[in-house]
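Peer 1: fold the following, please.
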Amino acid sequence: MEESLYLLKKTINTYSDCCFLYCGFSQTEPKHSFGPAIRDQFLIHIILKGEGYYSIKNQKYFLKKGQGFVIPPNVSTFYQADEKNPWSYVWMGIDGKLVGDYLSRMGITNDRLSFDIQDLDSFKSLIFECFTYEKDTLTNELVLQKQVYKFLELLSKSAAIHRQEILTKKMNPYVGRTIEIIRQNAYKNISVASIADQLSINRSYLSRLFQQDIGCSIKEYINEIRITISCDLLSSTDYSITEISEKVGFANSQSFSKAFKLITGISPTIYRKKRVGLGRIRKEE
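Peer 2: Here you go, the predicted model:
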């Protein structure tokens, strides 16, 4: 569970180089997790307090206050707050053809997606400044595009690749391959048995390996991937709940809504209402 303040905007114009999509601030509770998720854009986190870990590809990275991490497009990721010292962070979602090049020139590549930060207050101030441009006006839209470049400027000045080794853990190869199969087939009627057959491995053994490395069952992981995809569809499209449930592989809207509320704590309809503009999101009692 987390307390989250966010801003999600749908732009009127097209900005091909760099484009503001959303930003936010979260204060998490112990062991609060997000994902597994697959994004279509770059999502950059700056850790303000506490600690936690995130897993990407076949590796886990254990990070803390004064560090940050990038979630690149089209890669499955999962992150979780520490049990004793949960983290808080700000984030910004950015799209555009130049973003990857900018990050690469800062030394942030697919092989080095975490970094050290020297000026946390500036990042926090910038994100909270974004919240003041909630209204849908051309001026606000242009200012938010400018904020993207300010964010990248801060990152360029402040970020440094880790000067010391960070704690990491390598995933089992079968677990990594399972995640890849799920990523490629999340929209289909995929099952634990079908994955085990494809990998020529005992289903129970694969499930144990996955639970040890990821911390949840394969079925839970599949559902969370589908729910994360549906969150993006609820935020950025006008598809009906029934259409979205079909697109993410649920048999009907009832089973989709039940799974959605189990994972997010709120219904798809309420999520859609809350995720437009500026707002807070928390689980219903």
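Peer 1: C-alpha only now, for contacts and for neighbours.
Peer 2: Noted.
Peer 1: contact partners for I56?
Peer 2: By C-alpha atoms under 8 Å, 6 or more residues apart in numbering, the residues touching I56 are V75, S76, T77, F78.
Peer 1: closest to the centroid, which residue in the chain?
Peer 2: By C-alpha atoms, centre = their mean, the chain has its centre lying nearest to A37, at 5.6 Å.
Peer 1: state the helix or strand in which it lies.
Peer 2: If you go by DSSP states H and E, A37 is part of strand 33-38.
Peer 1: helices or strands next to that strand in the packing?
Peer 2: In terms of contacts (3 or more C-alpha pairs under 8 Å, 6 or more residues apart in numbering; DSSP states H and E), strand 33-38 is packed against strand 76-81, helix 218-236.
Peer 1: now the angle from the longest one to strand 33-38?
Peer 2: Spelled out, it's helix 218-236. Here helix 218-236 points in a direction 80 degrees away from that of strand 33-38 (axes from the mean of the first three to the mean of the last three C-alpha atoms, to 10 degrees).
Peer 1: ok so, going back, next secondary structure element downstream of the strand holding A37?
Peer 2: strand 42-49.
Peer 1: how about the nearest residue to V148, chain neighbours excluded?
Peer 2: Distances taken as C-alpha to C-alpha, 6 or more residues apart in numbering put F20 closest to V148, at 5.9 Å, once the chain neighbours are dropped.
Peer 1: repeat that for I161.
Peer 2: Distance criterion C-alpha to C-alpha, 6+ apart; nearest residue to I161, sequence neighbours excluded, is F115 at 4.6 Å.
Peer 1: show me the contacts for the residue nearest to V148.
Peer 2: Applying C-alpha under 8 Å, 6+ apart to F20 gives the contacts K9, M92, G93, I94, D95, L144, Q145, Q147, V148.
Peer 1: let's see this one next, to set against the first:
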Amino acid sequence: MRHERFHIPSLISDLELYYCGIEEVITYFTCGPSIRDNHLIHYIMKGKGFFECRGRRYEVKQGEIFAIAPGELTYYETEPADPWTFCWIGFGGRRSKELLQRAGVSVDEPVRYIQEGDGIPGYVGVLLETLEAYPSRDLPASKIHGALYNIFAVLETSYLASRPQLPARTETADYVGKALRFFETHYQIPTITIKDIADYVGLERTYFTKQFTKATGESPQQYLIKYRIDQAQRLLATTDMTIGQVGKSVGIVELAYFSRLYKKVVGVAPKQHSLGFHST
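Peer 2: Just a heads-up that it's a prediction; the model follows:
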């Protein structure tokens, strides 16, 4: 029995659901070899099987996850004598890689046992129920994001519990997490600099930039620009603010500069996403 629903996000944001589902598989279930365009995580509710990626074969059983990254050729199948029942989420978004890293999931370590993972099917159930209950135009995005972040909370909590405890100030993730929170709460201030953020987290600017880039795959400046443009997309799509007002609201005061950045990041001019179509 298979139960799956799909979702098309209206905007590119930090974390977005694309689809989710639960399945009690039949004997001899297989999938692949194939490549995905998005991240995909399966949680095994019962049964046994195996997962193949990058020439390695992993046995996967009840209580474990296996994760598929975009562009990776993968194959998986159930054990006929003890078939899987599993649930899954397909997702993307600007912070997907960071959240996976915080949960200890990567192409080099795609399989992990999840402590307290039995809560994951419940959150997937919330996603399925929400997608079924609401037309897409009326979908409560906060409910979707809440369940999705709760799944990542389970994954991250399990990962942290499995690691040796180190002083918090020595953890790169601590510095990066503080920086991300700084971006989210201060991006509207036009005058903030990378040095301001480095000072806030307590690191020298060059070292902070190196650690942030290593952890997220983007420099602090690139992340700030993308975060501001992401917020600008939301305002253009949901308000009648002018393009100039939107730019100022996300910390980019000069209209021409804002328009150039927006087109560079999104691929189209901001007027094509604006409800008001006014520039000033």
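Peer 1: any idea what the TM-score comes out to?
Peer 2: Put the two chains on top of each other and the TM-score (TM-score structural alignment, normalised by the length of the second structure) is 0.54; 160 aligned residues with a C-alpha RMSD of 2.0 Å.
Peer 1: the helix ranked longest in the second structure: average distance to aligned residues in the first structure?
Peer 2: The single longest helix within the second structure, with elements called by DSSP state H, is helix 141-162. Per the superposition on the first structure, helix 141-162 of the second structure and its aligned residues are separated by 2.8 Å on average (mean C-alpha distance after the TM-score superposition for the first structure).
Peer 1: which outside residues touch that helix?
Peer 2: Here helix 141-162 of the second structure makes contact (C-alpha under 8 Å, 6+ apart) with 15-17, 99-100, 102-104, 114-117, 119-120, 123-124, 126-127, 130.
Peer 1: export the contacts of I56 of the first structure as CSV, with columns for neighbour count and distance to C231 of the first structure.
Peer 2: Formatted as CSV, the contacts of I56 of the first structure follow (neighbours: other C-alpha atoms under 10 Å; distance: C-alpha to C-alpha, whole Å):
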residue, neighbour count, distance to C231 of the first structure
V75, 17, 16
S76, 20, 15
T77, 22, 15
F78, 20, 15
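Peer 1: Q115 of the second structure matches what in the first structure?
Peer 2: With TM-score structural alignment as the criterion, the equivalent of Q115 of the second structure in the first structure is Q118.
Peer 1: so where is the strand holding A37 of the first structure in the second structure?
Peer 2: Mapping strand 33-38 of the first structure onto the second structure (TM-score structural alignment) gives residues 30-35.
Peer 1: if we can go back for a sec, and the longest helix of the second structure, which residues are buried?
Peer 2: Going by neighbour count (16 or more other C-alpha atoms under 10 Å), the buried part of helix 141-162 of the second structure is 144-145, 147-149, 151-159.
Peer 1: tell me the helix or strand right after that helix.
Peer 2: helix 172-186.
Peer 1: okay, whichever helix or strand comes after that next one sits on what stretch of the first structure?
Peer 2: Of the helices and strands lying after helix 172-186 of the second structure in sequence (DSSP H and E), the nearest is helix 194-201. Per TM-score structural alignment, helix 194-201 of the second structure has no counterpart in the first structure.
Peer 1: now helix 194-201 of the second structure, how far from the chain's geometric center?
Peer 2: Remark: helix 194-201 of the second structure is offset 24 Å from the chain centroid, using C-alpha atoms, centre = their mean, to the nearest Å.
Peer 1: packing partners for the very next helix or strand once past that helix?
Peer 2: Sequence-wise, the next helix or strand downstream of helix 194-201 of the second structure (DSSP H and E) is helix 205-216. When contacts are defined as 3+ C-alpha pairs under 8 Å, 6+ apart, helix 205-216 of the second structure packs onto helix 96-102, helix 172-186, helix 194-201, helix 220-238.
Peer 1: apply 6 Å and report the result again.
Peer 2: helix 194-201 (3 or more C-alpha pairs under 6 Å, 6 or more residues apart in numbering; DSSP states H and E).
Peer 1: would you mark the buried spots in the helix it packs on?
Peer 2: Neighbour-count burial for helix 194-201 of the second structure, counted by 16+ other C-alpha under 10 Å, picks out I194, I197, A198, V201.
Peer 1: how about stretch 124-144 of the first structure?
Peer 2: Those would be K124, L126, I127, F128, C130, F131, Y133, E134, E141, L144, for stretch 124-144 of the first structure by 16+ other C-alpha under 10 Å.
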